[in-house]
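K.L.:
what's the 3D shape of this:
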Amino acid sequence: MTLASTGLITAHAAEQAAEDKKPQTSVQLSFDRPLDASMAPFVAASSGGLFSAEDLAVSFNFASASPEAIARVASGSSEFALVDINELIRFHGKADAPPIKAVFVLFNQAPYAIVARKSRGIRTLADVEGKTLGTAETDLSFHLWPALARQNGIRPANVKVYRMSAAVREPILSAGQVDAVAGFSYLSAVNLRDRGVPATDLAVLRYADYGCDAYGFAIIVNPAFAATRPDAVKAFVRAVIGGIHLTINEPERAVDEVVARMDGGQRDLELERLRTVIADNILTTEVKRNGIGGIDAARFERAIDQIGEDFKFRRRPSAADVFDDSFLPPARIRLIN
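P.N.:
This next block holds a predicted model:
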């Protein structure tokens, strides 16, 4: 065989491979806040080639909060977003809300928590009564505080609320200007330890430990995209599950990938944040039993009722209005042990 004929065969093989390869589907994924280690599964899926293996070209963008990320998906400027599913529930409680649904739950338990200083006399949730609780205006955890307080026999009127911006929440608590703050356990608690507050002086009172049924962050999808490209949605979910496995198996490597994309990220801080998220929000008892990504319908309905204690639904949504499990692979594929 001559060199020329070999070249022709090679060129033909390359052309055939190009024809056989499916064109990649380009999609945008919106996060509702700046990048941190809690988003490691998506970064791992991207850097590990899992999205591209599913014929997806995924680009990340960042919104200012969950409502803005939901709006991007509603408009079609983003096909997917990672948002607080409780904000999506409130979105569905408004008149004429587009039929946006979550298709995968990343945080089986919401990260909502009261983070307090033990030195200020707070060790349990009941101790918050009579104290000063700091909260950011946009803090999603505070929306469920009234329901949590009533559920645990705490009189909200006996808790002084100090409103502040999210940027000064941890500094104000570390300075002793408030006794506790409402926030996310993997943000406020980890940030406070980074500011020099001893772990032994922090009481992290997770809503989930006091009867809150809320799920946390979930992937939502544009309805038109889901209707016309269901296979792409399923492929996206499969890649994310692969990214979760990579993150849990190699958290240090996953954090390195995240920090490399951050502006001024601190590796030790983000590694602690990721380990907190995995232990508290992702690898729960429910997930170990049923697999990652789905919901328990009865629990979800209770979570909607808890939101309704402090939010007036124009029309109360059901679990089926908010979550669509048809894009999930079988439970055996979603099991994480």
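
K.L.:
rest of the way, CA atoms for contacts and neighbours
P.N.:
Will do.

K.L.:
what's residue 247 in contact with, if anything?
P.N.:
40, 41, 44, 253, 254 (Cα atoms under 8 Å, 6 or more residues apart in numbering).

K.L.:
Tell me the buried residues within those.
P.N.:
Using 16 or more other Cα atoms under 10 Å as the burial test, the contacts of residue 247 include 40, 41, 44, 254 as buried.

K.L.:
Need the max-distance pair from those.
P.N.:
41 and 254 (7.6 Å; Cα to Cα).

K.L.:
would you list every one of the strands in the stretch 1-150 of the chain?
P.N.:
25-31, 56-62, 80-84, 101-105, 112-117, 132-136 (DSSP state E, counting those that start in this stretch).

K.L.:
what's the fourth one in contact with?
P.N.:
Same thing as strand 101-105. Outside strand 101-105, the residues that reach it (Cα under 8 Å, 6+ apart) are 85, 88, 215-223, 237, 292-295, 321-328.

K.L.:
Can you flag which of those residues belong to helices?
P.N.:
85, 88, 223, 237, 321, 322 (DSSP state H).

K.L.:
okay if I get the buried ones among the contacts of residue 247 as a markdown table plus distance to residue 67?
P.N.:
Output for these, formatted as a markdown table (distance: Cα to Cα, whole Å):
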| residue | distance to residue 67 |
| --- | --- |
| 40 | 22 |
| 41 | 22 |
| 44 | 25 |
| 254 | 28 |
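
K.L.:
Among those, which one lies nearest to residue 227?
P.N.:
Among those, and counting by Cα to Cα, the member closest to residue 227 is residue 41, at 25.3 Å.

K.L.:
Pretty sure that closest one sits against residue 251.
P.N.:
No. Between residue 41 and residue 251 there is no contact under Cα atoms under 8 Å: 9.7 Å.

K.L.:
could you list every residue that touches residue 287?
P.N.:
Residue 287 sits in contact with 108, 335, 336, where contact means Cα under 8 Å, 6+ apart.

K.L.:
how much space between residue 189 and residue 231?
P.N.:
39 Å (Cα to Cα, to the nearest Å).

K.L.:
Please disregard the earlier target; I meant residue 292.
P.N.:
Counting by Cα to Cα - residue 292 and residue 231 are separated by 19 Å.

K.L.:
For the closest residue to residue 60 other than its chain neighbours, grab the count of nearby residues.
P.N.:
Spatial nearest neighbour of residue 60, excluding adjacent residues (Cα to Cα, 6 or more residues apart in numbering): residue 29 at 4.9 Å. Neighbours of residue 29 under the rule other Cα atoms under 10 Å: 23.

K.L.:
and for comparison, fold this next one:
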Amino acid sequence: MAQTHMAGRAGDLPVRFILNTFYSGPQAWFFLAQDRGYFAQEGLDVTFTEGTSLAKAVTTMTSGTFEAGYGDLNELVRMRAAGVSAAPVGVMAIHNRPPYTIAVARGGRIRTPGDLAGAKLVSHPQDAAWLLFPEFCRATGIDPDSVDITISSAPHTEMVAQMLAGEWDGIFGFVNTIAAQAIEAGVDARAALHHLTWIDHAPAFYGGALMVSRAFRAAQPRAVAGLCRAINRGLADTVADIDAAIAAVARRNPALDRAANRARLLGTLALEMGDEAARRGLGDVEDARLREIARLICEAKGYAKAPAPDDIFDRRFLVPPELRAKMANPGSGWGA
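P.N.:
Sure thing, here's the model as predicted:
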């Protein structure tokens, strides 16, 4: 796994940070904050490590190897419902809305969730959308056993072409990830793809969030607050200057397709981060939604006890509401 580390000052607190995936556009705020010295100003020496998925990042944090990470808030709820004591705690929500989708061919037979009966779908291992498919089925009245799912490690650039050629009926993933990698594959994502999104059909769910280990929260509360402040500044700077944000990613990943990742970042800001964030600033969650997520997960997966919101998310470290990053141009991203 690749790592990014800028030499810190003597005395700065080391923080090991697991990302959701390889360096890409929708992580730009972390790198912009690092390049502009915001972590250093908080006395933090942050090392970023590439991950393999938003959901897997939460599991990875249970090892004790990382103090902080960017993981799926819904997977955190699931782990606490399952009784995983080493699960981290969320301290700053970044996706206000779920990024998850099943992408299908536009103009094909699948237009609604009810059309998925008998479908053949494909997913990456540990893809958060696939992990939440039982909850999607419960929310939409689908029988999950009526769907055939293949697990593949092939990149979305290959999956999109194979799906459009008829090998599968749909692809699990994130709306903007699939759309951007379709662009990289030479496919017009808007013209070729239709999305069955969790936003439309299971809107209670959140997405990515800043998480810290419970041990780190207990031992270094000032550092946790500093992480939130630095990342909030990186988010605000990203909204203000998209090209500077993409340049920060490219410094870590020189082979980056800048056009595709710029589109992916803009889509993420609009789709997953463009509603509540535009009105009152990014970072907090609604306890009622956390309770609904816990209910859906417990019902779908058979867990006996739903975790309480304050066992999932600790808002004490957030910056004041008036200082929170706001999205300048809310919108619908790639659309359905």
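
K.L.:
List the TM-score for the superposed pair.
P.N.:
After superposition, the two chains reach a TM-score of 0.86 (TM-score structural alignment, normalised by the length of structure 2), with 316 aligned residues with a Cα RMSD of 2.3 Å.

K.L.:
what about residue 189 and residue 231 of structure 1, which has more around it?
P.N.:
residue 189 (25 against 13).

K.L.:
Can you tell me the element the aligned partner of that one in structure 2 falls in?
P.N.:
In structure 2, the residue paired with residue 189 of structure 1 is residue 179, using TM-score structural alignment. For residue 179 of structure 2, the host element (DSSP states H and E) is helix 175-184.

K.L.:
Identify the residues contacting that helix?
P.N.:
Under Cα under 8 Å, 6+ apart, the answer for helix 175-184 of structure 2 is 99-101, 103, 156-157, 160, 188-190, 195, 197, 257, 260-261, 263-265, 267-268, 333-334.

K.L.:
list the helices and strands the helix or strand just after it packs on?
P.N.:
Downstream of helix 175-184 of structure 2, the next assigned helix or strand under DSSP H and E is helix 189-192. Packing partners of helix 189-192 of structure 2 (3 or more Cα pairs under 8 Å, 6 or more residues apart in numbering; DSSP states H and E): helix 175-184.

K.L.:
Buried residues of the helix it packs on, list them for me.
P.N.:
Those would be 175, 176, 177, 178, 179, 180, 181, 182, 183, 184, for helix 175-184 of structure 2 by 16+ other Cα under 10 Å.

K.L.:
could you dump the residues you listed to JSON lines with distance to residue 292 of structure 2?
P.N.:
As requested, the buried residues of helix 175-184 of structure 2 are exported to JSON lines (distance: Cα to Cα, whole Å):
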{"residue": "175", "distance to residue 292 of structure 2": "23"}
{"residue": "176", "distance to residue 292 of structure 2": "25"}
{"residue": "177", "distance to residue 292 of structure 2": "26"}
{"residue": "178", "distance to residue 292 of structure 2": "27"}
{"residue": "179", "distance to residue 292 of structure 2": "29"}
{"residue": "180", "distance to residue 292 of structure 2": "31"}
{"residue": "181", "distance to residue 292 of structure 2": "32"}
{"residue": "182", "distance to residue 292 of structure 2": "33"}
{"residue": "183", "distance to residue 292 of structure 2": "35"}
{"residue": "184", "distance to residue 292 of structure 2": "37"}
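
K.L.:
For residue 140 of structure 2, state which of the residues you listed is nearest.
P.N.:
The closest of the buried residues of helix 175-184 of structure 2, once distances to residue 140 of structure 2 are taken by Cα to Cα, is residue 175, at 18.7 Å.

K.L.:
now that closest one: how far from residue 197 of structure 2?
P.N.:
Residue 175 of structure 2 is 8 Å from residue 197 of structure 2, by Cα to Cα.

K.L.:
need the contact list for the residue most central in space within structure 1.
P.N.:
Residue closest to the average C-alpha location in structure 1 (Cα atoms, centre = their mean): residue 217, at 2.8 Å. Shown in contact with residue 217 of structure 1 (Cα under 8 Å, 6+ apart): 82, 83, 84, 85, 105, 106, 107, 110.

K.L.:
With distance to residue 143 of structure 1 and neighbour count as extra columns, can I get the residues you listed in TSV?
P.N.:
Formatted as TSV, these follow (distance: Cα to Cα, whole Å; neighbours: other Cα atoms under 10 Å):
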residue	distance to residue 143 of structure 1	neighbour count
82	19	26
83	15	27
84	12	28
85	13	25
105	20	24
106	20	28
107	18	25
110	12	26
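
K.L.:
Give me the spatial nearest neighbour of the residue nearest to the centre of structure 1, chain neighbours excluded.
P.N.:
residue 84 (4.4 Å).

K.L.:
Give the aligned equivalent of that neighbour in structure 2.
P.N.:
In structure 2, residue 84 of structure 1 lands on residue 72 (TM-score structural alignment).

K.L.:
Of the buried ones among the contacts of residue 247 of structure 1, which is the nearest to residue 176 of structure 1?
P.N.:
For those, the nearest to residue 176 of structure 1 is residue 40 (32.6 Å; Cα to Cα).

K.L.:
What's the closest one aligned with over in structure 2?
P.N.:
In structure 2, residue 40 of structure 1 lands on residue 28 (TM-score structural alignment).

K.L.:
separation between the nearest residue to that match once chain neighbours are set aside and residue 73 of structure 2?
P.N.:
Distances taken as Cα to Cα, 6+ apart put residue 245 closest to residue 28 of structure 2, at 5.3 Å, once the chain neighbours are dropped. Per Cα to Cα, residue 245 of structure 2 is found 24 Å from residue 73 of structure 2.

K.L.:
show me where the stretch 151-300 of structure 1 has helices.
P.N.:
With DSSP state H, counting those that start in this stretch as the criterion, the stretch 151-300 of structure 1 has helices at 169-174, 190-194, 223-228, 230-249, 251-261, 267-277, 285-290, 297-308.

K.L.:
Make CSV out of those helices and add distance to residue 62 of structure 1.
P.N.:
As requested, those are exported to CSV (distance: least, Cα to Cα, whole Å):
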stretch, distance to residue 62 of structure 1
helix 169-174, 22
helix 190-194, 21
helix 223-228, 20
helix 230-249, 18
helix 251-261, 13
helix 267-277, 18
helix 285-290, 28
helix 297-308, 26
